[in-house]
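>>> attaching a predicted model along with its sequence, questions to come.
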Amino acid sequence: MSRLFTVVALIVSAFCFASVLAAPNDASRKDQIFFVNGQIYCDPCAFQLQSRLSKPLKGVKVTFECTKGEKNVTFVKESTTDKDGFYNIKVHGYHEEEVCMVKPVNTKGTCTTFMENNIIVPTKMEGVVRVVRVVKPLAFGTKTIDEECYKLANELGLDKIDDN
């Protein structure tokens, strides 16, 4: 019985030692690369969800920013949406101890009112490590509600449209 215990203890020790060797070190953390992908669209109905009346926004500036603490910015990378409203930001480094956000800014056209807060991007290496982090679609709204939206709201069974 003690021989079995010794063998099990050696195997467990070997696994523990191997996991320490496999843990990312500071050098590999700096070399880590992941991508943040998302889409930005215009919501002329203020539904805060994509509908058939939504249009992708081309040329929107998107900033990926990581901070440690209140104001200590540790990483900033910008991108711009393509004709289909998609962006792809290549992020270097290991940002597990930081808060990282996507911040879109649109100053062109009629769709310039951002409809949500900045989106926090998960950067912790928990479970399966993914190279691509997909962010939910982000919407900008118009100052006035498109007339077609009232018809669509009725079709979708929505009670009302918030037309501020």
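Perfect, thanks for sending it.
>>> every contact and neighbour count from this point should use C-alpha atoms.
Will do.
>>> give me the residues contacting stretch 59-66.
Stretch 59-66 is contacted from outside by 40, 73-83, 85, 87, 89, 95, 98-107, using C-alpha atoms under 8 Å, 6 or more residues apart in numbering.
>>> report the central residue of this protein.
residue 135 (3.2 Å; C-alpha atoms, centre = their mean).
>>> check contacts around the nearest residue to it once chain neighbours are set aside.
Among residues not flanking residue 135 along the chain, residue 38 sits closest, at 4.9 Å (C-alpha to C-alpha, 6 or more residues apart in numbering). By C-alpha under 8 Å, 6+ apart, the contact set of residue 38 is 86, 87, 88, 134, 135, 136, 137, 138.
>>> second structure for comparison follows:
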Amino acid sequence: MAKAISLIVSALCILAIADFAHAHEEYHVQGQIYCDTCRVQFATRIADPIEGAAVRLECRKRDGSENVTYSVEGLTDADGLYHLPVEGEHENEICEVILVKSPREDCSEQMDDFNRARVVCSSNSGIDNAGQVRYANALGFMIKEALPGCKQVLDELGFFPLHE
């Protein structure tokens, strides 16, 4: 009987240690913010990275509530890249990188459907050895008027105008 109790106590201690280590996970979310110089709502070869753009990572419970359980903000570097530290395990949450603000007056309009990117901040991601870095899809702000070179860029991509 004493051996059984000892085994149970040992098992509980191991589970507690594993849970403690799991709860102190740290991830790093990375992504890029760009200026959509053609107003097509995706990055082209003439899109510009935006330095100093503000982004925020928010995590919310999956129950449909809007209560934010975790939030961290950051700024992009000269290449438009951001690196956000994420503390803890967010397996049962929806985490998204959200555009906050562009430092460029000429490129500050947010895209309608592409102003946020979901990212998994959990070790239970379904990917073996996913590591601690999570990559978010690139997000962008739009310029007020498309640059003159956009027609050539879109022709190269195989886009055809609907009306001439």
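Nice, I can see it. Bear in mind that the values here come from a model prediction, so they are computed numbers and not experimental data.
>>> packing partners for the top helix by length along the second structure?
Scanning the second structure for the longest helix, with DSSP state H as the assignment, gives helix 2-23. Packing partners of helix 2-23 of the second structure (3 or more C-alpha pairs under 8 Å, 6 or more residues apart in numbering; DSSP states H and E): none among the helices and strands.
>>> and after it, which helix or strand comes next?
strand 26-36 (DSSP states H and E).
>>> in the first structure, what stretch matches the helix or strand following that following strand?
With elements assigned by DSSP H and E, the helix or strand that comes after strand 26-36 of the second structure is strand 48-49. Matched against the first structure by TM-score structural alignment, strand 48-49 of the second structure falls on residues 55-56.
>>> tell me the contacts of residue 106 of the first structure?
59, 60, 61, 112, 113, 114, 140.
>>> of the residues you listed, which are still contacts in the second structure?
Contacts from the contacts of residue 106 of the first structure that recur in the second structure, judged by both residues aligned by TM-score structural alignment, their matches' C-alpha atoms under 8 Å, are 60, 61, 112.
>>> among the residues you listed, name the buried ones.
60, 112 (16 or more other C-alpha atoms under 10 Å).
>>> now distance to residue 50 of the first structure too, for the kept ones among the contacts of residue 106 of the first structure, in TSV please.
Below are those laid out as TSV (distance: C-alpha to C-alpha, whole Å):
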residue	distance to residue 50 of the first structure
60	17
61	20
112	16
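>>> as CSV, the kept ones among the contacts of residue 106 of the first structure with secondary structure and distance to residue 2 of the first structure would be great.
Below are these laid out as CSV (DSSP: H, G, I helix; E, B strand; the rest coil; distance: C-alpha to C-alpha, whole Å):
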residue, secondary structure, distance to residue 2 of the first structure
60, coil, 67
61, strand, 66
112, strand, 72
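>>> can you turn the buried part of the contacts of stretch 59-66 of the first structure into a ChimeraX selection?
Buried subset of the contacts of stretch 59-66 of the first structure, written as a ChimeraX selection, criterion 16+ other C-alpha under 10 Å:
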select :40,75,78,79,80,81,82,85,87,89,95,98,99,100,101,102,103,104,106
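>>> what do we get in the first structure for residue 74 of the second structure?
When the first structure is aligned by TM-score structural alignment, residue 74 of the second structure is paired with residue 79.
>>> what's the helix or strand for the closest residue in space to its match that isn't next to it in sequence?
Spatial nearest neighbour of residue 79 of the first structure, excluding adjacent residues (C-alpha to C-alpha, 6+ apart): residue 62 at 5.2 Å. In the assignment (DSSP H and E), residue 62 of the first structure maps to strand 61-68.
>>> contacts only, for residue 111 of the second structure.
By C-alpha under 8 Å, 6+ apart, the residues touching residue 111 of the second structure are 41, 140, 141, 142.
>>> do you know how far the nearest residue to the first one once chain neighbours are set aside is from residue 154 of the second structure?
When you say that, I think you mean residue 41 of the second structure. Leaving aside its sequence neighbours, residue 41 of the second structure sits nearest to residue 111 (C-alpha to C-alpha, 6+ apart; 6.4 Å). According to C-alpha to C-alpha, to the nearest Å, residue 111 of the second structure and residue 154 of the second structure sit 18 Å apart.
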